[in-house]
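Novice: sequence-free structure coming up:
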């Protein structure tokens, strides 16, 4: 079956296409800015006419007519200014709408591809920064600055010395803008790094608050927080103080230039080389010409942050997978094959798991044992596609795991990690993997397969029980059993369980064994990472790892007989529940 996919699903192409789709909006902004800047001449020409025509002629009807015309033009300008601001707000929201999904997908995909610094949420903050800048006054200055030569040209038309004075002031403000760019670039990068470090420490403190409070080392974290926060505030103080200083200097300079133009104009009037209207109109015109530059200097810090954020978003999309398959592969149902698998931590080329190779058929279950740091959890991550192989492959029915769209592959895989993290919401939502269209039958079937149905219905609200963020309302064993039900939801072909019995009591371990037997009975494959012998009760094959390499693989009884007693593995013979009766 061919799954048609638009090129928009490819992130880099998506960015280009999205920007192209906003060209009309930017063109509309440019045209609106052009009309606004032309209407901004209203004040200058109104004063020119008042001083050169109304006052000498003492004509009130002319003044009234000019006032009506000026008022109409001012109202029209105000409407256009409002439209331009609202359009910029829509552009900012459009950027968030278009790129928000890609940013969220990066939170899911990239941690398994690269080492993400800080708290891993920099991309979200970057998107907020870009949207906030586009929705603010900063872009208005960028649209108005190209009109500065037009205003300066009009000053030269009034008189050459008026134009020279205006040009000198414009050059000084442009020099301040260049200085703002040079001095704010590095502090902006440091601010992003410090903010990420600050948020990461705050999140780690919140996540481990119980341990911090119980063992009384909050003051240690407090000192570390003070150190990080002081560096962040120092950077903020330096960068903001510089921006404020430049903004104040530009404002004072603009007022001085207005007075200078008035002085030049007054000199020209005294020498009868210009009229009083030219003197006043030149001052207003200069103010309008320099206003965008002054605004740009005041907003330059935000511009630099938005530019750096945009650059990071572009780099983010380049790290995202681009070659999504066009063919929807059939549901795997036969074999899991691991070929010379080498795995390394995201962003590293130093293998943790080396040369692992084995094959499992439908209905088989594998127990993976070995000492701590032998690579068991790394292998589990590689089997479900979280870590990309640096060599070798993991294949389902002959096709490498990478050939599946991650979202489609997830429907064929169940995974229970060591650190079971649940989402805020109900038990049913967590079991159903947050699927809004999940049927009650599938949720209940997964709960029964995991042996948690009786436990769940004992709660006051049953499957609708709200468990809190990260499942805080549940015990460790309850979280693990709900996580097992989530792994079994939808009857996935491959189920990988990493230390599934670490928090379970005897009843929970018996339910785990029945769940593994259920996977085998329906033709699935189970891989169980284990330290405790009871987790191996329902498996038929065992893989022993040591230092990231396969030490032994084969039928359970045969491998366990060859395994030295010093290793933390099961006894030579484990009875599967019900096996003795069956025999």
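Specialist: Happy to help now that I have it. This structure is a prediction, so every number in the text was calculated from the model and none was measured.
Novice: switch to C-alpha atoms for all contacts and neighbour counts from now on
Specialist: Fine.
Novice: And the longest helix anywhere in the chain, what does it pack against?
Specialist: Determined from DSSP state H, the single longest helix within the chain is helix 218-270. Packing partners of helix 218-270 (3 or more Cα pairs under 8 Å, 6 or more residues apart in numbering; DSSP states H and E): helix 160-207, helix 276-298, helix 300-319.
Novice: second one coming, line it up with the first:
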């Protein structure tokens, strides 16, 4: 296994792509050298015409020089054409090599860090880099090293002309450095404000119905106007800085070109240079200054590309994405057990655990219901079981058949698990594609089998185009109940070993509830493990075990009847006007359970867990509650039609904590 030092030495995808393109960049550099030498053609042609052809009146010499000049210009144009195409291919290669890593990063970022800003900024950064390689900016960079060569040629014509050209080059280089200083911060601010603007626009699009229903349109528009005004201001500041300095450089170039003509004429009058030198020096100096002026004109692109490169590199390094990860050993399909040991989980980017010390184990064929009050950690536990959120410490683990989840690749693990989250997420495509998880190798038989297992086949065939019905992003075009049932079919696709359903009946009617119960039972009968996070007792009809969560820990775990008896049927003493601890309550009969309920009417005792199974404590837990005189004990009946466990469970856990303090 590589140590930290070797890991830090690994190159991210951008660096590796540039290294792979080194040969192409060297070729572009060689082409640029030849192109810049051929760029001297015009100046030397004019020099020969003025100094050789005109004095001799030689037509053959003029024709020969003209033909040679034409051939050299053709070669120059061909090489420049090749150079631009090669640079464009470097940009495309970078996009091809890096885009998968960029997509992986934007998919993984919400799982590791708090989601903020524009999640698609990395895509725009990659587009910026590719566009830069396709423009004139890179060619100017390759031409800059040849500026001293042109200045040297001007010096060879006459030292005074060389000093004048050098003076002009220094002025333009100074303007280039000033452009860098003036545009760096505005360009960065413009990128950040654009990111905030895009993120708010996407949020508005997702919540369009809510904004319309609550009449938030004008208030959201005010926020949009504020963000847009900030973005436009930042962009205008960057444009003003770049265009202002660009205008100065343009005026300076025109002055230098005219100035060298006047200086050359003065030298001709003094007899120090020939007339052809005037034109030749002017052309060569213009060629020397052209790359600098081009760099100034494209400096905003340079800055934006550099910042995009730095952001992507930082993202890859932070996410530890290198694009050359070794393929994991393919493990056999899990068939036996799920084990959770000492699990502590925090939200992405946080260190404070939401759940901690969670341990339990299940075997093939088990069905587990998870109950508890809001914010007790139920959905967090579900995310951990799916491998979405990672354990805080190495001591915590989730294992299938003894193998930790990170021993599977996400793609391999996804084939063995099914997940129905609280917030149903369907994707733009057909119903069949969503059920099949967009598997290109999916067959009609496996898709229909999953739909039948979820009890949704009849509903689907009644849609306008059946399984080929197109649905929009998020399931637009379907009711909440239809989306939930199709998502259940997706969770069951491929007969996964572990199926986790988070509030799977929140939008279901009676028929949907019955189909859900049958689906959970079918998972257990085929040897899978079904885990249901429930707020309504009807969701637990097909499970045999229940785990109660409280304050991020396991409050109880064991057979369904015993846990529900403890949570829902614990006797509660009531007294007035003072609160008194009741340590030895008299036995009372609980209200009879309705037929079909697993909750018994026997007196309940506090639960504890040991080695993942239920254990009855040696003595009853004290309870606190105001009581009427004479003292009377009442029990909460176990009604399977209770709308929610939430209030009852949170009250009982609070009473238990209070009783433990007596």
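Specialist: Received it, and whenever you're ready, just let me know what you need. Everything quoted here is computed from the prediction, not taken from an experiment.
Novice: Quick TM-score on the pair, please.
Specialist: The TM-score (TM-score structural alignment, normalised by the length of the first structure) is 0.94; 566 aligned residues with a Cα RMSD of 2.0 Å.
Novice: can you give me the angle the longest helix of the first structure makes with helix 300-319?
Specialist: 120 degrees (axes from the mean of the first three to the mean of the last three Cα atoms, to 10 degrees).
Novice: Onto which residues of the second structure does helix 218-270 of the first structure map?
Specialist: Aligned using TM-score structural alignment, helix 218-270 of the first structure spans residues 217-269 in the second structure.
Novice: how much does the matching stretch stray from the first structure?
Specialist: Superposed on the first structure, stretch 217-269 of the second structure shows a mean distance of 0.8 Å to its aligned residues (mean Cα distance after the TM-score superposition for the first structure).
Novice: Please apply the same query to stretch 67-78 of the second structure.
Specialist: Mean for stretch 67-78 of the second structure is 1.5 Å (mean Cα distance after the TM-score superposition for the first structure).
Novice: quick one: the strands in the stretch 401-550 of the second structure?
Specialist: Ranges of strands within the stretch 401-550 of the second structure are 403-404, 417-420, 429-430, 470-471, 498-502, 529-533, 545-550, based on DSSP state E, counting those that start in this stretch.
Novice: The third one aligns to what range in the first structure?
Specialist: Looking back up the chat, that one is strand 429-430 of the second structure. Strand 429-430 of the second structure maps onto residues 425-426 of the first structure, going by TM-score structural alignment.
Novice: what does the matching stretch rub up against?
Specialist: Contact partners of stretch 425-426 of the first structure, identified using Cα atoms under 8 Å, 6 or more residues apart in numbering, comprise 463, 464, 465, 466, 467, 468, 469.
Novice: From residue 387 of the second structure, how far out is the spatially closest residue to residue 182 of the second structure that is not a sequence neighbour?
Specialist: Distance criterion Cα to Cα, 6 or more residues apart in numbering; nearest residue to residue 182 of the second structure, sequence neighbours excluded, is residue 241 at 6.0 Å. Noted for residue 241 of the second structure: a distance of 49 Å to residue 387 of the second structure, by Cα to Cα, to the nearest Å.
Novice: ditto for residue 71 of the second structure
Specialist: For residue 71 of the second structure, the distance to residue 387 of the second structure - Cα to Cα - is 66 Å.
Novice: neighbour-wise, which of the two wins?
Specialist: residue 387 (19 against 12; other Cα atoms under 10 Å).
Novice: Which residue of the first structure is paired with that one in the alignment?
Specialist: Under the alignment by TM-score structural alignment, residue 387 of the second structure pairs with residue 385 in the first structure.
Novice: same check, this time on residue 552 of the second structure
Specialist: For residue 552 of the second structure, the residue aligned by TM-score structural alignment is residue 548.
Novice: Could you do residue 511 of the second structure as well?
Specialist: Match for residue 511 of the second structure (TM-score structural alignment): residue 507.
Novice: Would you confirm that residue 306 of the first structure contacts residue 129?
Specialist: Yes - between residue 306 of the first structure and residue 129 there is a contact under Cα atoms under 8 Å: 5.6 Å.
Novice: ok, which stretches of the stretch 301-450 of the first structure are helices?
Specialist: 376-383, 406-410, 427-431, 440-449 (DSSP state H, counting those that start in this stretch).
Novice: Give me the mean deviation of the second one from the second structure.
Specialist: Once superposed with the second structure, the aligned residues differ from helix 406-410 of the first structure by a mean of 1.1 Å; criterion: mean Cα distance after the TM-score superposition for the first structure.
Novice: And the third one, by the same measure?
Specialist: On superposition with the second structure, the mean distance recorded for helix 427-431 of the first structure (mean Cα distance after the TM-score superposition for the first structure) is 0.5 Å.
Novice: so what's residue 197 of the first structure up against?
Specialist: Taking Cα under 8 Å, 6+ apart, one finds 118, 119, 228 in contact with residue 197 of the first structure.
Novice: swap in residue 276 of the first structure?
Specialist: Going by Cα under 8 Å, 6+ apart, the list of residues near residue 276 of the first structure reads 48, 51, 52, 265, 266, 269.
Novice: Give me the number of neighbouring residues for the fourth one.
Specialist: Around residue 265 of the first structure sit 27 other residues, with neighbours defined as other Cα under 10 Å.
Novice: Setting aside sequence neighbours, what's the nearest residue to it?
Specialist: Nearest to residue 265 of the first structure is residue 279, by Cα to Cα, 6+ apart, at 4.4 Å.
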